[in-house]
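# 3D, please:
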Amino acid sequence: MRKKFVYSFLAVFLIFSLGACSEKTKEAPDTNKSESKETHSKQTAHWSYEGETGPEHWGELDQANATCVDGSEQSPINIEFSQVITDKKTENIQIQYEPTPFTLVNNGHTVQANAKTESNSILVEGNKYKLAQFHFHTPSEHQFNGQHYDMELHLVHKDANGKIAVLGVMIQEGEKSEKLASIWDVLPKEETREGIPVKEPIDLQGILPQDQRSFHYNGSLTTPPCTEEVKWVIFEEPIEMSKEQIQAFQQIFPDNHRPVQSSNDREIYETK
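Coordinates of the predicted model:
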């Protein structure tokens, strides 16, 4: 009886052991597959301005970027002055800016200044958009009559429904920009995880060109996922930065512009 009891106990123990091994074997591949997918997603979501992850490949890197290839109203574009519509009545935008504190980040694609308050806004076609951030590109992303400027400033705004309006400001070499000096004093050369406080409030109104004639058109974000239905307002008059200021940015980002996209017969209006 004792031997039969021992044999029976061993048999039951062996059955449970094999069952447990079987469950572990089933779980392991699923877990690994999940991790593999997550890693793959992170890798393919990476984009840049050159090589295999450059602008011509953005649409291939992630399904979320499909609009970069399939969109019909992509930005930036070349603005040919001879094709701009000037005889249609278009409301001037209303800019409501005041000196505001910002924090700086280097996100790996540009230097971006994030607003710490919602006190800055613009009115475009009667709709209010609040400033979220501004950042820089070199050379300029938009072209005027097929020509780039040294840099371009983008001021990105969002309305209550998440719709976007961007003010674009061309930058050319000239006098030092005192209004942007406090940002240039702390330009982050490496990618950052936390915002770097700018010592002084930034007077964006003082940065904008005095002549505020501008071009208006419907476009997109110029970075993935290239979201469309963006209201673009590009000032015709450039602002100036010194050669040293421009070179300081280009040492961090030698080239972070998306090439111009097809206008697809979009209408571009000028306000005076």
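# Only C-alpha atoms from now on, for both contacts and neighbour counts.
OK.
# in which helix or strand would I find I15?
Element membership of I15 [criterion: DSSP states H and E] is helix 2-45.
# So I171 belongs to a strand, correct?
Yes. Counting by DSSP: H, G, I helix; E, B strand; the rest coil, I171 is found in a strand.
# From one end of stretch 72-81 to the other, what's the distance?
Stretch 72-81 has an end-to-end distance of 21 Å (Cα to Cα, to the nearest Å).
# ranges for the strands of the stretch 101-250 of the chain?
Along the stretch 101-250 of the chain, the segments classed as strands by DSSP state E, counting those that start in this stretch run 102-106, 111-115, 121-124, 127-137, 143-144, 151-158, 164-173, 196-197, 214-220, 228-235, 239-241.
# Next one: C68 from G54, what distance?
Taking Cα to Cα, one finds C68 at 12 Å from G54.
# Give me the more crowded residue out of those two.
Neighbour totals were compared for C68 and G54, and C68 leads with 27 against 15 (other Cα atoms under 10 Å).
# List the residues that contact that one.
Counting by Cα atoms under 8 Å, 6 or more residues apart in numbering, C68 touches 58-59, 74, 224-227.
# most surrounded residue in these?
With neighbours defined as other Cα under 10 Å, the most crowded of the contacts of C68 is W58; it has 27 neighbours.
# centroid residue for the protein?
Taking Cα atoms, centre = their mean, the centroid of the chain lies closest to T223, which sits 5.0 Å from it.
# Could you list which residues are in contact with the closest residue to N65 other than its chain neighbours?
Sequence neighbours aside, P225 is the residue nearest to N65 in space, at 4.4 Å (criterion: Cα to Cα, 6 or more residues apart in numbering). Contact analysis of P225 by Cα under 8 Å, 6+ apart lists 64-68.
# From those, list the buried ones, please.
Applying 16 or more other Cα atoms under 10 Å to those, the neighbour count classes 65-68 as buried.
# Reformat the residues you listed as JSON lines; add secondary structure and distance to I202.
As requested, those are arranged in JSON lines below (DSSP: H, G, I helix; E, B strand; the rest coil; distance: Cα to Cα, whole Å):
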{"residue": "N65", "secondary structure": "helix", "distance to I202": "33"}
{"residue": "A66", "secondary structure": "coil", "distance to I202": "36"}
{"residue": "T67", "secondary structure": "helix", "distance to I202": "34"}
{"residue": "C68", "secondary structure": "helix", "distance to I202": "33"}
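# Go through those residues and say which is closest to E237.
The closest of those to E237 turns out to be C68 (Cα to Cα; 28.7 Å).
# I have a second one here; can you model it like the first so I can compare?
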Amino acid sequence: MLSVLLSVLLIVFVFVSSSHATCVHGTTLMPRAEGNITLPTWGYDGETGPINWASMNNNYTACRTGTTQSPIVLTANITYTAEAPKWNLTNVEEADFENLGSTIEVLLSDGTLEYGGTVYKIKQFHMHTPSEHRINSEYFPLEVHFVHQSDAGDLAVVGILFELSEDGTSTKFITSTLTNLHEIVEPATTTKTGPLDFSVVTQAVADQKIFQYKGSLTTPPCKEGVQFLILETPMPIDVKSYNAIKRVLKFNSRFTQNVPGKENLLSLAADQAGRGSNSTGGSGGGRSEEGSAALTEPFVAKAVIAALLAALSPYLLLN
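Predicted coordinates:
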């Protein structure tokens, strides 16, 4: 018990000292500060974007070296849940709704997720546009992450993908969430949602096929060991609601990572850059000092950017 407590305290220290407005905002790993939103120093563009996160803080190295990173492309190689998770969320009349700079987030406190013998408590849900996960390489306009935490500090995320509806229909809890979105257009602002009824999403988890895998936070510090449960069938969102979200979030999706267990794409790209440097310089094979150091410089190597263009290409179509 003592070892578990010490581990949790160590993780809390790392998160509090290095992270701002991450996917775990509102958990014990990054407690919510009343009346104060600290905006992140990282982002999704240029030198502060995902390719260079690991160079921005010593605690972000997993973004470059981790081998079970998220998000990923969900294919037939990713297993479904053997049985439906038990997910209970209490409907609320309103909830705190915040613009964290990196996402928009709704704080929740009454609900549980039971999966794999562990009970997790709901903490919040937040949004990514476009979707971070892809199914058989297809991306979706929106992905909502419901973040849960167990008493031991473990994290579980229920991910729901959204598709634009052709008939103008929309999932009710989304439209109710957005009731006062116009009040938090600017980062570090807060408001309230409208009434939230979660019955549609909890029923979907009970009825639908769900991809499951162990991955990581999709924002710095990219901590691994996160249980992901991603619904296979997207839910509808109307164009007006989607555009309202997109105007606020703009773009907040990390590029898809390598297959779980395989070498991190950034490390792989650095390795290839090092091999190219060795070939030019006439030295032997293997990773050169130049190649290994490229990702610790303030600016990421051009070779790394080129190697990741394929992973980013679906998202570039949105701009």
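# After superposition, what is the TM-score?
The TM-score (TM-score structural alignment, normalised by the length of the first structure) is 0.75; 217 aligned residues with a Cα RMSD of 2.0 Å.
# re earlier: show me what the residue nearest to N65 of the first structure aligns to in the second structure.
Applying TM-score structural alignment, one finds that P225 of the first structure aligns to P221 in the second structure.
# With E173 of the first structure instead?
Under TM-score structural alignment, E173 of the first structure pairs with L164 in the second structure.
# what's the answer for V69 of the first structure, then?
Under TM-score structural alignment, V69 of the first structure pairs with R64 in the second structure.
# Wait, a strand at that match?
No. Counting by three-state DSSP, R64 of the second structure is not found in a strand; it is helix.
# contacts for stretch 241-257 of the second structure?
43-44, 50, 69-73, 102-104, 128-134, 141-142, 164, 175, 178, 181, 185-186, 218-219, 264-265, 311-312.
# and those, which are buried?
For the contacts of stretch 241-257 of the second structure, buried by 16+ other Cα under 10 Å: 43-44, 50, 69-73, 102-104, 128-134, 141-142, 164, 175, 178, 181, 185, 218-219, 264-265, 311.
# what helix or strand is A206 of the second structure on?
Here A206 of the second structure is assigned to helix 199-207, by DSSP H and E.
# what is the orientation angle of that helix with strand 155-164?
If you take axes from the mean of the first three to the mean of the last three Cα atoms, to 10 degrees, helix 199-207 of the second structure sits at 110 degrees to strand 155-164.
# Which elements pack onto helix 199-207 of the second structure?
Under the contact definition 3 or more Cα pairs under 8 Å, 6 or more residues apart in numbering; DSSP states H and E, helix 199-207 of the second structure sits against strand 86-89.
# 10 Å instead, please
Under the contact criterion of 3 or more Cα pairs under 10 Å, 6 or more residues apart in numbering; DSSP states H and E, helix 199-207 of the second structure touches strand 86-89, strand 155-164, helix 172-177, strand 224-231, strand 235-237.
# Provide the aligned range in the first structure for the helix or strand where T280 of the second structure lies.
Element membership for T280 of the second structure, per DSSP H and E: helix 265-281. Using TM-score structural alignment, helix 265-281 of the second structure corresponds to no residues of the first structure.
# Following that helix in sequence, what is the next regular element?
Toward the C-terminus, helix 265-281 of the second structure is succeeded by helix 289-293 as the next helix or strand (DSSP H and E).
# Could you check how far the counterpart of F253 of the first structure in the second structure is from S150 of the second structure?
Using TM-score structural alignment, the equivalent of F253 of the first structure in the second structure is L249. Computed with Cα to Cα, the distance linking L249 of the second structure and S150 of the second structure is 29 Å.
# Those two: which is more packed in?
Neighbour comparison, L249 of the second structure and S150: the larger count goes to L249, with 23 against 17 (by other Cα under 10 Å).
# The more buried one and S170 of the second structure, how far apart?
Taking Cα to Cα, one finds L249 of the second structure at 19 Å from S170 of the second structure.
# same question, T280 of the second structure
Taking Cα to Cα, one finds T280 of the second structure at 56 Å from S170 of the second structure.
# Those two: who's more crowded?
Comparing T280 of the second structure with S170 by other Cα under 10 Å, the one with more neighbours is S170, at 20 against 9.
# which non-adjacent residue is nearest the more buried one?
I237 is the one closest to S170 of the second structure (Cα to Cα, 6+ apart), at 4.1 Å.
# residues contacting the one you found?
Shown in contact with I237 of the second structure (Cα atoms under 10 Å, 6 or more residues apart in numbering): 141-142, 161-172, 174-175.
# Go again with 8 Å.
Contacts of I237 of the second structure by Cα under 8 Å, 6+ apart are 162-165, 168-171, 174.
# Any chance of a PyMOL selection covering the buried ones in those residues?
Buried residues within these, by 16+ other Cα under 10 Å, are selected in PyMOL with:
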select buried, resi 162+163+164+170+171+174
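# preserved in the first structure, out of the contacts of I237 of the second structure?
Cross-checking these against the first structure gives 162-165, 169-171 as conserved contacts, using both residues aligned by TM-score structural alignment, their matches' Cα atoms under 8 Å.
# What distance do you get for the equivalent of E191 of the first structure over in the second structure to D110 of the second structure?
Here E191 of the first structure is matched to P187 in the second structure, going by TM-score structural alignment. Distance, P187 of the second structure to D110 of the second structure, by Cα to Cα: 26 Å.
# Ok, S19 of the second structure next?
In this view, S19 of the second structure and D110 of the second structure are 25 Å apart by Cα to Cα.
# now swap in V304 of the second structure and tell me
43 Å.
# ditto for V8 of the second structure
22 Å.
# With P236 of the second structure instead?
Counting by Cα to Cα, the gap from P236 of the second structure to D110 of the second structure is 25 Å.
# how close does the nearest residue to G261 of the second structure once chain neighbours are set aside get to F125 of the second structure?
Nearest residue to G261 of the second structure in three dimensions, chain neighbours excluded: T67, at 5.1 Å (Cα to Cα, 6+ apart). Going from T67 of the second structure to F125 of the second structure by Cα to Cα gives 25 Å.
# For L308 of the second structure, which three-state class applies?
helix.
# Tell me which residue of the first structure lines up with it.
Counting by TM-score structural alignment, L308 of the second structure has no partner.
# contacting residues for L308 of the second structure?
Contacts for L308 of the second structure (Cα under 8 Å, 6+ apart) come out as 265, 269.
# now the one helix or strand S3 of the second structure maps to: how far from the chain's centre is it?
Using DSSP H and E, S3 of the second structure sits within helix 2-18. Using Cα atoms, centre = their mean, to the nearest Å, the mean C-alpha position of helix 2-18 of the second structure is found 21 Å from that of the whole chain.
# same thing with stretch 121-139 of the second structure?
Its chain's C-alpha centre and that of stretch 121-139 of the second structure lie 7 Å apart, by Cα atoms, centre = their mean.
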